[in-house]
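**Student:** Predicted model follows, preceded by the sequence.
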Amino acid sequence: MTATTSPNRVPQGTTGHYTAQPRGHWKIDDIPYHRIDRAAIEGNEDLFYLLMSASFVETGSDTYAANLGEHYAQYPQISDWLVQEWEHEELQHGASLRRYVETVWPSFPWQQAYDSFFAEYSQLCTVEELFSDRRLEMVARCVVETGTTAYYHTLRELSHEPVLTQLLGHIRNDEVGHFKHFLSYFKTLQQQAPIGRARIAGALYSRLKELRESDSDVALRHVFAHKGALFCTPERRFEDVAQRIYHLISTGLPADMAVRMLLKPLLLPPRLEGYLRGPISKLACKVLAY
């Protein structure tokens, strides 16, 4: 089931028309796009693919927000936060990234490529893909936010362009905040009707494996298909580009930070959590390795 457009939701395929964020939250106008050092970024093929892909996925986030809002309709506090805050922050990520990539690579047909991406992506975003158990879906959300936090942290480390570094820092911090919200909601649901750690661990592992077959795979293919003369090497195949990109990300991920976040939904005693951190870190790196 795809998202429907409401008066407060950004229509699919557009960006920039979201409601105001809470006071103190960064805004697109805070980013000095006019100061971008294009010489430091425009020749970076890896960041071209990574940033374009991220701009697509974030721009389509209203679909997931609508599905999650429906999934948690019986919990108004959760559904209200999803639609009124989480969705708008994700869409701001998409709008800010789009503005950045269109400034650096203006010849890329962003809207055309995005429309092609969304036609496929929207078919994958259904309520049926969510865990029917709402506690386990919160666990899955924690995994996703761990992945996005690690992803933007890694991109920020790869950046040598000051404006991009600033923007990616804002987005990474937002993703950390989203993780904390999902973890808090999980704890509330867990207190109401506890489930065992074995089921929680199963949900963590299941969603972690799916990160390898994530939305970014779809986005990357559509970026490659529409890049035109940008980074044009006739003999290069998409598979080669994807393998290099995934290897770059998987080897640059902050494993210790990610594992600390992944262990939180298990609600382990601190001593046991510390004991498990090493083995889980090795498992996570093995799962994410390319």
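**Tutor:** Thanks, I have it.
**Student:** from here on, contacts and neighbour counts on C-alpha atoms
**Tutor:** OK.
**Student:** Next secondary structure after the helix ranked longest in the chain?
**Tutor:** As assigned by DSSP state H, the longest helix anywhere in the chain is helix 162-192. Using DSSP states H and E, the helix or strand that follows helix 162-192 in sequence is helix 197-210.
**Student:** Got another one to weigh against that:
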Amino acid sequence: MRWAMDQIPYEEIDRERIAKDRFLFKNLVIASFIEITSDVYDRNLSEFFQGDDAVVEWLNNTWEPEELQHGRSLRRYIETVWPDFDWESSYERFRERYLPLCKIELLQETRAREMLARMVVETGTSTLYQAMSRYAHDLNEPVLEELATKISRDEVYHFEAFEEAFVRYKKEEKLSRSEIVKILYARLKEINNEDVNIAYEAIGEDENYEAFIQEVQGFAKKYYPYKMAIKMFMRPLGINQHAENIIASTLQPAFRILGI
């Protein structure tokens, strides 16, 4: 792993500065629940890619440990700033509702398509933590800024590893660009998906989920790295870098206005 939890100076967190920030609290808890459940995802993916020793070894020895570290690091941050929050009980509520949805049958039909789906997920997580790092910077909270930056960099590395396998499988399956576009579009529609909703409800907040999503959209307009997200999202299409930059620069203002 590229970093360890004991490198994060949790003792330097200024609790008084951020303890009243419920939006930050909710986002960190949701992220911690999903990240720390990566052992379930890993089992499914390892079974799905059985026979590809390089992929399975990387999933078990790199991807899963790093994802679990993300979840544990976020949990420690949450319990440092909000010690009265019962993380364990809330997480159990999340697992109870979420685990029945984590079935290998719900993965994509082929290995190339599943690697493409993984790339979309890593695009979402790497850019989310980048946005969180920017938010922490504005809060003048350097510990969270450092933690979010480290997690974002890990997720970019995961994206690149999944991309490497995707390129290999794409050739084997002869996926066309039009097929890739269809898969990307289908995944894009699932961005505000069920895991976030279940995690939010497990926290036990009074505010309804729709109101929370509106908060997220306002947050995104200011902090989300749209250009980074668009470029990563287009990578599977194999567009040359110059065209990729032009498209990303063109779409970035529109996505920021829409807050998506």
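**Tutor:** Great, that's in hand. All of these numbers come straight from a predicted model, not from anything done at the bench.
**Student:** coming back round to it: name the residues of the longest helix of structure 1 that come out as buried.
**Tutor:** 162-165, 167-172, 174-176, 178-183, 185-187, 189-190 (16 or more other C-alpha atoms under 10 Å).
**Student:** Can you get me a residue count around the alignment partner in structure 2 of residue 35 of structure 1?
**Tutor:** Superposed on structure 2 with TM-score structural alignment, residue 35 of structure 1 falls opposite residue 12. Residue 12 of structure 2 is flanked by 10 other residues according to other C-alpha atoms under 10 Å.
**Student:** Residue 8 of structure 2 is in contact with residue 148, isn't it?
**Tutor:** No: look at residue 8 of structure 2 against residue 148 with C-alpha atoms under 8 Å: they stay out of range, at 10.7 Å.
**Student:** ok, back up a step: so which elements touch the longest helix of structure 1?
**Tutor:** The contact analysis (3 or more C-alpha pairs under 8 Å, 6 or more residues apart in numbering; DSSP states H and E) places helix 162-192 of structure 1 against helix 87-104, helix 134-158.
**Student:** Kindly recompute the last result at 10 Å.
**Tutor:** helix 76-81, helix 87-104, helix 134-158, helix 255-263 (3 or more C-alpha pairs under 10 Å, 6 or more residues apart in numbering; DSSP states H and E).
**Student:** Let me have those helices in CSV, extended by distance to residue 62 of structure 1 and mean neighbour count.
**Tutor:** CSV is the format used below for these (distance: least, C-alpha to C-alpha, whole Å; neighbours: other C-alpha atoms under 10 Å):
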stretch, distance to residue 62 of structure 1, mean neighbour count
helix 76-81, 13, 15
helix 87-104, 6, 22
helix 134-158, 15, 22
helix 255-263, 25, 19
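**Student:** shared neighbours of residue 8 and residue 148 of structure 2, anything?
**Tutor:** Counting by C-alpha atoms under 10 Å, 6 or more residues apart in numbering, the contacts common to residue 8 of structure 2 and residue 148 are residue 73.
**Student:** before we move on, the earlier item: between the longest helix of structure 1 and helix 134-158, how many degrees?
**Tutor:** Between helix 162-192 of structure 1 and helix 134-158, the angle comes out at 160 degrees (axes from the mean of the first three to the mean of the last three C-alpha atoms, to 10 degrees).
**Student:** Now for the equivalent of residue 128 of structure 1 over in structure 2: which residues touch it?
**Tutor:** Under the alignment (TM-score structural alignment), residue 128 of structure 1 maps onto residue 105 of structure 2. Going by C-alpha under 10 Å, 6+ apart, residue 105 of structure 2 touches 44, 48.
**Student:** what do you get for residue 222 of structure 1?
**Tutor:** Contacts of residue 222 of structure 1 (C-alpha under 10 Å, 6+ apart): 49, 52-53, 56, 112-118, 120, 216.
**Student:** Out of these, who's the most crowded?
**Tutor:** residue 56 (30 neighbours).
**Student:** which stretch of helix or strand covers the counterpart of that residue in structure 2?
**Tutor:** Structural alignment (TM-score structural alignment) places residue 56 of structure 1 against residue 33 in structure 2. In this structure, residue 33 of structure 2 sits in helix 22-35 according to DSSP H and E.
**Student:** check the fit of that helix onto structure 1 and give the mean distance.
**Tutor:** Helix 22-35 of structure 2 differs from its equivalent in structure 1 by a mean of 0.7 Å after superposition (mean C-alpha distance after the TM-score superposition for structure 1).
**Student:** Please name every helix or strand in contact with that helix.
**Tutor:** With 3+ C-alpha pairs under 10 Å, 6+ apart as the test, helix 22-35 of structure 2 has helix 64-81, helix 87-98, helix 111-138, helix 194-203, helix 209-223 packed against it.
**Student:** closest one to residue 257 of structure 2 among the ones you listed?
**Tutor:** For the helices and strands packed on helix 22-35 of structure 2, proximity to residue 257 of structure 2 was assessed by C-alpha to C-alpha; helix 209-223 is nearest, at 6.7 Å.
**Student:** Show me what that closest one is packed against.
**Tutor:** When contacts are defined as 3+ C-alpha pairs under 10 Å, 6+ apart, helix 209-223 of structure 2 sits against helix 22-35, helix 111-138, helix 194-203, helix 241-258.
**Student:** who touches the match of residue 56 of structure 1 in this structure?
**Tutor:** 68, 71-72, 74-75, 87-88, 90-92, 94-95, 195-196, 198-200, 202.
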